[in-house]
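*Asks:* no sequence on hand, only this structure:
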């Protein structure tokens, strides 16, 4: 549900811009608002889930997601859409952090790695389908209809949260004898001391930010510059994201057959992401075409699938306590980076081919450097 809400409204950005008569850059800032809310909730969701349990926090996140979607659907001014998107993003930010903590609660580290890898493939498929879903809904129901359908889906799935088991056992009673702020700060201090957590969160944030740049710029690039229809754009976006699914499957096979270590797989994925972004940047000196853009984007998303799907497992590999807090910190760091990168795209109005891939290349290079450092730390730890 969280993954669906991330990109499903991206195809509606041009429609929202035309409806409220705002610039492309300002309509793209809706994605930055989403990422900002998604990141900000991580400051509290991890400690809350570690203190009071996973289930009540999960229920609260679903409720906020529904309220945000309804608010955006009925907004009469553009500020209302911004408010709705922010509320929606806060709810969406709760779900993956709590969900992954619930997996870690009930499985050992190796089992968690494989479950998250399989989950990553499913999320990749959801991400690939969201542009098609979004464009279909916008084309038939308009942008308000898109948010209305999102709200209906959230409400339909809400009962599952009420019947989900509580996995935080036993409750952390000892923390309740100390001031909550002190417990929270101590948890974050411990999490921040884990260098691999910070480095791999940086890697995920940079690559996710680069992907966000593509998906907020792609509707304008394909529909405005290359003059494709909204339905055709949905198909092209699916084709561009399909290699992500293949990459996520490839990394699972590599890990299961032990061809490469977890950290080496991530490094290879980051390298492919850099190659894809660089290919896109090189094509910017030519007249952009659908084929060249899809080739560059496909190479990038294949590498992204290899790196990001298992990146969180690498980031949490040193975590032994306060799992939800550590998971929330990873999400916070990566989302802040992604929001900053997408905000940069919004400010310069990346509706052209060159700016999209230039920003993607810079982000991918930083992500590769972070993964390289994380791999070096892992190798040094294995050698001792």
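*Replies:* Perfect, thanks for sending it. All values derive from a computational prediction rather than experimental measurement.
*Asks:* switch to C-alpha atoms for all contacts and neighbour counts from now on
*Replies:* Noted.
*Asks:* against which helices or strands is the top helix by length along the chain packed?
*Replies:* Secondary structure of the chain per DSSP state H: the longest helix is helix 109-163. Secondary-structure packing of helix 109-163 (3 or more Cα pairs under 8 Å, 6 or more residues apart in numbering; DSSP states H and E): helix 2-7, helix 13-20, helix 54-74, helix 78-106, helix 230-256, helix 290-315.
*Asks:* just name the most buried of those.
*Replies:* The highest mean neighbour count among the helices and strands packed on helix 109-163, using mean count of other Cα atoms under 10 Å, belongs to helix 290-315: a mean of 25.
*Asks:* for residue 150, which of the helices and strands packed on helix 109-163 is the nearest?
*Replies:* helix 54-74 (6.4 Å; Cα to Cα).
*Asks:* what is that closest one packed up against?
*Replies:* For helix 54-74, the packing partners by 3+ Cα pairs under 8 Å, 6+ apart come out as helix 42-52, helix 78-106, helix 109-163.
*Asks:* quick one: which of the ones you listed is nearest residue 22?
*Replies:* Per Cα to Cα, nearest to residue 22 of the helices and strands packed on helix 54-74: helix 78-106, 8.7 Å.
*Asks:* now stretch 286-296, how far from the chain's geometric center?
*Replies:* 25 Å (Cα atoms, centre = their mean, to the nearest Å).
*Asks:* contact partners of that stretch?
*Replies:* For stretch 286-296, the surrounding residues in contact (Cα atoms under 8 Å, 6 or more residues apart in numbering) are 222, 226, 236, 239-240, 276-280, 283, 353.
*Asks:* can I get the residues you listed in TSV with distance to residue 169 and secondary structure?
*Replies:* Shown next, in TSV, are the contacts of stretch 286-296 (distance: Cα to Cα, whole Å; DSSP: H, G, I helix; E, B strand; the rest coil):
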residue	distance to residue 169	secondary structure
222	50	helix
226	55	coil
236	46	helix
239	43	helix
240	42	helix
276	44	helix
277	45	helix
278	48	helix
279	49	helix
280	49	helix
283	54	helix
353	51	helix
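*Asks:* show the buried residues in those.
*Replies:* 222, 236, 239-240, 276-280, 283, 353 (16 or more other Cα atoms under 10 Å).
*Asks:* can you redo these as CSV with distance to residue 16?
*Replies:* Shown next, in CSV, are the buried ones among the contacts of stretch 286-296 (distance: Cα to Cα, whole Å):
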residue, distance to residue 16
222, 17
236, 21
239, 25
240, 24
276, 30
277, 28
278, 31
279, 31
280, 28
283, 30
353, 22
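*Asks:* putting a second one here so we can go through both:
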């Protein structure tokens, strides 16, 4: 077994967290081909992404509280086993209905990786150091979404879209082996909580009335909605509308994820020097400017790949800073129920993203308008959430010790 505070343990937690972006990003270049192969339309194929997010959100309400009672490791083992089964179901799907069921089950199993890896970081490193560790984890796991579309495009070209789900199944097998033979349990027995519904609901009620938790969570969720809007609509905009090949799309996606990588490195490097709220101030402004720029270019009739990719690189730099800082801000005041806090955080993140991101499929008109407008709206809402909720709550919390004196 690895030591809890070792670099290897942090790397393992990052690879567990990477399952989320792998399961969403790897099949993006294949979505138009999958629609044709399964004799369905773009709206139903986009539904596989929305349904994945919905299942991911729902699963988080259960896996976090259960892990507060039984520990992080056994719940992750069960989740990755379910993900393995669901990936095989997707691989064998011959119609859209089977694929939708498989994607929902994939989400239900895959949610345990990101949710419980976040909670494990809070268990091991505490409220201050968790911001830095989450930032470096984010920069490491940025390799997953950077490489996933390129790998997916290659598998599509040489083996067909089913090979993408075969590779996801193999990834799940590797993670199961690491969990069983290498991952230590991060949650001490003395900090385990009851699994009684009344206790779980009391924790959720406390978190939903905690302005700090809600403020940082909505700052993250609305920013994530901009990323989800791009995931939902970019293959149809860049491949179908603008004429990129799946491989060119994968290269563009790598450049966008490089922005996230840069942002997460900045977040880790300057976490102690500038502080959480100063970084979030810059990050939310960056997301708002990038999103509104993309929307402005789209409605001005600038239909080139760089009018989409360029602004979204900047958006992802901002989100790379925003994600670990807002995540740590939401979890910091709640060490006694880190699993429940991580669950509710993830549920709200995915729910808000799915609702806002659904606008892309609902109003897609064959151009970049719907996607660009949604990303612009998400950036603005993230900035508003930080300034109106997260920042005032953080200042109140900072003022309490001095008032007590």
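*Replies:* That came in fine, so what should we check first? Predicted, not measured: the structure shown is a model, and the values here were computed from it.
*Asks:* still on that earlier bit, next helix or strand past the longest helix of structure 1?
*Replies:* helix 180-192 (DSSP states H and E).
*Asks:* list the helices and strands the following helix or strand past that following helix packs on?
*Replies:* Remark: after helix 180-192 of structure 1, the chain's next helix or strand is helix 195-220, criterion DSSP H and E. In terms of contacts (3+ Cα pairs under 8 Å, 6+ apart), helix 195-220 of structure 1 is packed against helix 13-20, helix 290-315, helix 323-348, helix 353-383.
*Asks:* tabulate the ones you listed in CSV, adding columns for distance to residue 112 of structure 1.
*Replies:* Converted to CSV, those look like this (distance: least, Cα to Cα, whole Å):
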stretch, distance to residue 112 of structure 1
helix 13-20, 36
helix 290-315, 8
helix 323-348, 12
helix 353-383, 18
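*Asks:* residue 101 of structure 1 is nearest to which of those helices?
*Replies:* helix 323-348 (5.1 Å).
*Asks:* and that closest one, how far out from the chain middle?
*Replies:* 9 Å.
*Asks:* corresponding residues in structure 2 for it?
*Replies:* Mapped onto structure 2 using TM-score structural alignment, helix 323-348 of structure 1 covers residues 338-363.
*Asks:* swap in stretch 81-90 of structure 1?
*Replies:* Mapping stretch 81-90 of structure 1 onto structure 2 (TM-score structural alignment) gives residues 99-108.
*Asks:* compared with structure 1, how much does the matching stretch deviate?
*Replies:* Comparison of stretch 99-108 of structure 2 with structure 1 after fitting gives an average deviation of 0.5 Å (mean Cα distance after the TM-score superposition for structure 1).
*Asks:* pretty sure residue 137 of structure 2 contacts residue 9?
*Replies:* No - distance between residue 137 of structure 2 and residue 9: 10.8 Å, which falls outside the contact criterion (Cα atoms under 8 Å).
*Asks:* look at these two and report which has more neighbours.
*Replies:* residue 137 (25 against 18; other Cα atoms under 10 Å).
*Asks:* give me every residue that touches the more buried one.
*Replies:* 10-11, 13-14.
*Asks:* out of the residues you listed, which end up buried?
*Replies:* By 16+ other Cα under 10 Å, the contacts of residue 137 of structure 2 give 10, 13-14 as buried.
*Asks:* count of residues packed around residue 198 of structure 2?
*Replies:* 10.
*Asks:* do the same with residue 156 of structure 1
*Replies:* The number of residues near residue 156 of structure 1, taken as other Cα under 10 Å, comes to 10.
*Asks:* of the helices and strands packed on helix 109-163 of structure 1, which approaches residue 322 of structure 1 most closely?
*Replies:* Per Cα to Cα, nearest to residue 322 of structure 1 of those: helix 78-106, 9.2 Å.
*Asks:* got the angle between the closest one and helix 109-163?
*Replies:* 120 degrees (axes from the mean of the first three to the mean of the last three Cα atoms, to 10 degrees).
*Asks:* run the angle between helix 78-106 of structure 1 and helix 290-315 for me.
*Replies:* Going by the same axes, to 10 degrees, helix 78-106 of structure 1 makes 50 degrees with helix 290-315.
*Asks:* roughly how far out does helix 78-106 of structure 1 sit from the chain middle?
*Replies:* That offset, for helix 78-106 of structure 1, works out to 11 Å (Cα atoms, centre = their mean).
*Asks:* my guess is residue 284 of structure 2 meets residue 322, correct?
*Replies:* Yes - with contacts counted by Cα under 8 Å, residue 284 of structure 2 reaches residue 322, the gap being 7.0 Å.
*Asks:* what do the two both touch?
*Replies:* Joint contacts of residue 284 of structure 2 and residue 322 (Cα under 8 Å, 6+ apart) are residue 223.
*Asks:* got a list of what residue 284 of structure 2 touches?
*Replies:* 223, 318-319, 322, 379-380, 382-383, 386.
*Asks:* distance of the residue opposite residue 51 of structure 1 in structure 2 once aligned from residue 304 of structure 2?
*Replies:* Following TM-score structural alignment, the counterpart assigned to residue 51 of structure 1 within structure 2 is residue 69. Going from residue 69 of structure 2 to residue 304 of structure 2 by Cα to Cα, to the nearest Å gives 52 Å.
*Asks:* between the two, who's got more neighbours?
*Replies:* Set side by side, residue 69 of structure 2 and residue 304 show more neighbours around residue 69, with 18 against 15, by other Cα under 10 Å.
*Asks:* OK, contacts around the more buried one?
*Replies:* 192-195.
*Asks:* residue 290 of structure 2 pairs with which position in structure 1?
*Replies:* For residue 290 of structure 2, the residue aligned by TM-score structural alignment is residue 276.
*Asks:* what's the closest non-adjacent residue to its match?
*Replies:* residue 300 (4.2 Å; Cα to Cα, 6 or more residues apart in numbering).
*Asks:* if I look at the counterpart of the one you found in structure 2, how far off is residue 141 of structure 2?
*Replies:* Here residue 300 of structure 1 is matched to residue 315 in structure 2, going by TM-score structural alignment. Applying Cα to Cα, the value for residue 315 of structure 2 to residue 141 of structure 2 is 18 Å.
*Asks:* for the residue nearest to residue 276 of structure 1, which residues are in contact?
*Replies:* 272-277.
*Asks:* can you check residue 337 of structure 2 too?
*Replies:* Counted by Cα under 8 Å, 6+ apart, residue 337 of structure 2 has contacts 65, 68, 193, 203.
*Asks:* let's see that with 10 Å instead.
*Replies:* 64-65, 67-69, 119, 123, 191-193, 200, 203-204, 207, 331, 343 (Cα atoms under 10 Å, 6 or more residues apart in numbering).
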